[in-house]
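Visitor: give me a model of this one.
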Amino acid sequence: MMHDFLTNNRSDLIDRCRIKVAQRPERAATAQQLQDGVPTFLDQLIRTLCIEQSIDPMESRKISGPSDGTSARSEMGVSAALHGRTLLDLGFSVDQVVHDYGDLCQAITDLAYERDAPFLVDEFRTLNRCLDNAIADAVTEFSYQRDVAVASEKIIEMNERLGFFSHELRNFLGTATLAFAAAKAGNLTLSGATGTVLERSLDALTDLIDQSLGEIRNTAEKSLRPTIFSLADLIADVRQSADLAATVSGCVFHVSHVDSRLGIRGNRDLLYASVINLLQNAFKFTRLHTEVTLDAYAESDRILVDVKDHCGGLPSGSAERMFLPFVQNGINKSGLGLGLSIARRSIESMGGTLSVRDEAGKGCVFTISLPRYAMTPE
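Guide: Next up is the predicted model:
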């Protein structure tokens, strides 16, 4: 019987595992590990095999767990999870978790071959089940604890970066505020030294924010995979959010029908925010009681999203300048003039373009152009 073989050779098997561990220079075991790792598992395996030879073999599942991947509440699952957590605390990799249990399996196989010890097929199945469950629980706990540690490190790193950003933002903004206050109090023109300080501070703010947005965009591009989503659903969500803003602005908001078969591949949140930015800009500058329209449609291999207002048209030469950060062309100077710049960058990150067309004396039309995709029927 395997449980008799394991009981009679317990010390020999543990010594063999320790030797195998010692032969891996990157895996230095502590006394506590050597006591609680393989020896504990070996004792649980012996008890499992003994119970499976009794009149109630299913009771062994309380020790070693079933073979369906739900062993975490068994004795073996708890100790294996502790073993995985210990290895992580010691700085080892996940393959070391697997090696530790593999060492015991190899030691049992080698010793059985040397002693010519016959085992039953069911006993081998029990051994494999116990090894599978122990490895699964140890690796699961190891991975969970590692993910928690990585998440904590990322939070610390993010807080440090936010602290740097806030500190630099405050400094540049403080300098700009002082320069503006000095110019205002002394009735100074902005062409002198004070104006130079103000301009330099605003340029620094632009660079700082652009850099931060670039880092955020790069992080998003690495962590978020593009998906294909419904254009019609997106426009419906936009409309729901924009209806109230249109009412407050005192204009009529019209949204045309969108073909449900049209799809877009990219970041849905970025496109949603971009369209909302364009609409907010339109509501801000369109004349009272005029209409703002939102049209989304397909043209050849492209998806086009048009936002049209009745602002009266654009000043000469201002079409492209309005996409620059902090540039504001209208009378209403509320906000920072970042919306169009952010929207263009977001659209370009999805492989599209954002342009504006002036309708002299009437208004302007902002157009998002993206590659066309088809929604697959559900």
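Visitor: going forward, measure contacts between C-alpha atoms and count neighbours the same way
Guide: Fine.
Visitor: just how off-centre is the strand or helix carrying V307 within its chain?
Guide: In this structure, V307 is located in strand 302-308 according to DSSP states H and E. Strand 302-308 sits 29 Å away from the centroid of its parent chain (Cα atoms, centre = their mean, to the nearest Å).
Visitor: next one: stretch 320-339
Guide: 31 Å.
Visitor: could you also give me the structure for this second sequence? I'd like to compare it with the first:
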Amino acid sequence: MASLGLLAAGVAHEINNPVAFINSNIHFLRNVLPALSQMQDIVLQLAASATDDERLKVAEAAKQWKVENKIDSLSDEIADICSESEEGLNRVTDIITSLRSFSHDADIPDDETVNVNDCIAHALRLVNSELKHRIKIQQHLSDVPLIKGKTGKLNQVLVNLFVNAAQAMEDGDKLTISSFEEKDHTVITVKDTGCGIEKHALQKLFEPFYTTKPTGKGTGLGLYISFSIVEAMGGTISVESEVNVGTTFTLSFPTKLEDKKTAQACGLDTFDSNS
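Guide: Okay, the predicted model is just below:
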């Protein structure tokens, strides 16, 4: 529940940013429309000119318009605005796509194939506001086989792990996410360089209502629900941690053996979220 609250706030922030500058761009275009209309009138007057004197008069009007409106810079600004607006709309579309993959799977059968690398990408996009400019993110994703389950459910698990990691880390810490195949299993590891967890707490970490967070910061249900989801998908989740060193969660899922198609990886190279 706490993760969902942060997720909602983060998604709102991620959508508001591009919407704000798209709105600003539209305001700019609205302001330059009168100038563009003036140029249209000049072109029409030139086309209707029948004498050299008329054409000379229109040409002078065109020169004056150019001086007042700086056509070269105006064209560049409009081109930049279109590119920025397109990029912003693509960001909103990506976020909406990730949200749909996070929640819209109620009617999807449990034996649906799941691409774990796509889930990692979607989950990172949803928690981007919690991580960017604070945490260095590295991804080591391999071409791994598809697994059985529900994409939205795995996204929920990953979002919870990423949010937990973000809350455990200080500015400049590192989150490393890996995917690989091991003995007919697809494995995901989420490793942070945060504050770590005491040994006595590790044994209770997946119990309902148990939390290591301060009062009001956690419900103690996130990891319990994550454990239940992973178990329902036929997988396992385990944790290793050392105080002041960091924590690593490992998720392991049996490969969908009857369908050995490999998932499309998000990327094999290290990825820095701040780039």
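Visitor: just give the TM-score of the two.
Guide: In this superposition the chains share a TM-score of 0.51, using TM-score structural alignment, normalised by the length of the second structure; 157 aligned residues with a Cα RMSD of 2.6 Å.
Visitor: output the contacting helices and strands for the helix or strand following the strand holding V307 of the first structure.
Guide: The helix or strand immediately downstream of strand 302-308 of the first structure is helix 339-349, counting by DSSP H and E. Applying 3 or more Cα pairs under 8 Å, 6 or more residues apart in numbering; DSSP states H and E, one finds that helix 339-349 of the first structure contacts helix 268-285, strand 353-359.
Visitor: do you know which of the ones you listed lies nearest V248 of the first structure?
Guide: helix 268-285 (9.0 Å; Cα to Cα).
Visitor: what span of the second structure is that closest one aligned with?
Guide: Mapping helix 268-285 of the first structure onto the second structure (TM-score structural alignment) gives residues 151-168.
Visitor: residues of that stretch that come out buried?
Guide: 151-166, 168 (16 or more other Cα atoms under 10 Å).
Visitor: of the helices and strands packed on helix 339-349 of the first structure, give the one that comes closest to L198 of the first structure.
Guide: Here helix 268-285 is closest among those (Cα to Cα), at 26.3 Å.
Visitor: strand 353-359 and that closest one, what's the angle between them?
Guide: Helix 268-285 of the first structure runs at 20 degrees relative to strand 353-359, counting by axes from the mean of the first three to the mean of the last three Cα atoms, to 10 degrees.
Visitor: now the helix or strand that helix 268-285 of the first structure is followed by on the second structure. Mean distance?
Guide: For helix 268-285 of the first structure, the following helix or strand on the C-terminal side (DSSP H and E) is strand 291-299. Following superposition, strand 291-299 of the first structure is found to deviate from the second structure by 1.1 Å on average (mean Cα distance after the TM-score superposition for the first structure).
Visitor: packing partners of strand 291-299 of the first structure?
Guide: strand 252-255, helix 268-285, strand 302-308.
Visitor: what angle do that strand and helix 268-285 make?
Guide: 140 degrees.
Visitor: got the contact list for strand 291-299 of the first structure?
Guide: 231, 235, 251-259, 262, 279, 282-283, 286, 303-310, 372 (Cα atoms under 8 Å, 6 or more residues apart in numbering).
Visitor: any idea how far it is from the middle of the chain?
Guide: Per Cα atoms, centre = their mean, the centroid offset for strand 291-299 of the first structure relative to its chain is 32 Å.
Visitor: can you map out the helices along the stretch 51-200 of the first structure?
Guide: 61-64, 75-89, 94-115, 121-185, 193-223 (DSSP state H, counting those that start in this stretch).
Visitor: and those as a markdown table, adding distance to A22 of the first structure?
Guide: Shown next, in a markdown table, are the helices of the stretch 51-200 of the first structure (distance: least, Cα to Cα, whole Å):
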| stretch | distance to A22 of the first structure |
| --- | --- |
| helix 61-64 | 27 |
| helix 75-89 | 15 |
| helix 94-115 | 11 |
| helix 121-185 | 20 |
| helix 193-223 | 39 |
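Visitor: would you list those helices in CSV and tack on mean neighbour count and distance to K20 of the first structure?
Guide: Compiled in CSV, these are given as follows (neighbours: other Cα atoms under 10 Å; distance: least, Cα to Cα, whole Å):
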stretch, mean neighbour count, distance to K20 of the first structure
helix 61-64, 21, 24
helix 75-89, 22, 16
helix 94-115, 16, 7
helix 121-185, 16, 17
helix 193-223, 15, 40
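Visitor: which element follows the longest helix seen in the second structure toward the C-terminus?
Guide: Using DSSP state H, we find that the single longest helix of the second structure is helix 2-48. Toward the C-terminus, helix 2-48 of the second structure is succeeded by helix 52-69 as the next helix or strand (DSSP H and E).
Visitor: packing partners of the helix or strand T48 of the first structure falls within?
Guide: Secondary-structure assignment from DSSP H and E places T48 of the first structure in helix 38-52. The contact analysis (3+ Cα pairs under 8 Å, 6+ apart) places helix 38-52 of the first structure against helix 2-8, helix 10-22, helix 61-64, helix 75-89, helix 94-115, helix 121-185.
Visitor: can you add distance to A298 of the first structure and give those helices back as a markdown table?
Guide: Shown next, in a markdown table, are these (distance: least, Cα to Cα, whole Å):
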| stretch | distance to A298 of the first structure |
| --- | --- |
| helix 2-8 | 71 |
| helix 10-22 | 64 |
| helix 61-64 | 60 |
| helix 75-89 | 53 |
| helix 94-115 | 50 |
| helix 121-185 | 41 |
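Visitor: equivalent range in the second structure for the strand holding V307 of the first structure?
Guide: Going by TM-score structural alignment, strand 302-308 of the first structure lines up with residues 185-191 of the second structure.
Visitor: give me the mean distance between the matching stretch and the first structure.
Guide: Counting by mean Cα distance after the TM-score superposition for the first structure, stretch 185-191 of the second structure comes out at 0.9 Å.
Visitor: give the contact list for the closest residue to A61 of the second structure other than its chain neighbours.
Guide: Once flanking residues are discounted, A61 of the second structure sits nearest to I42: 7.3 Å by Cα to Cα, 6 or more residues apart in numbering. Listed by Cα under 8 Å, 6+ apart, the contact partners of I42 of the second structure are 58, 61-62.
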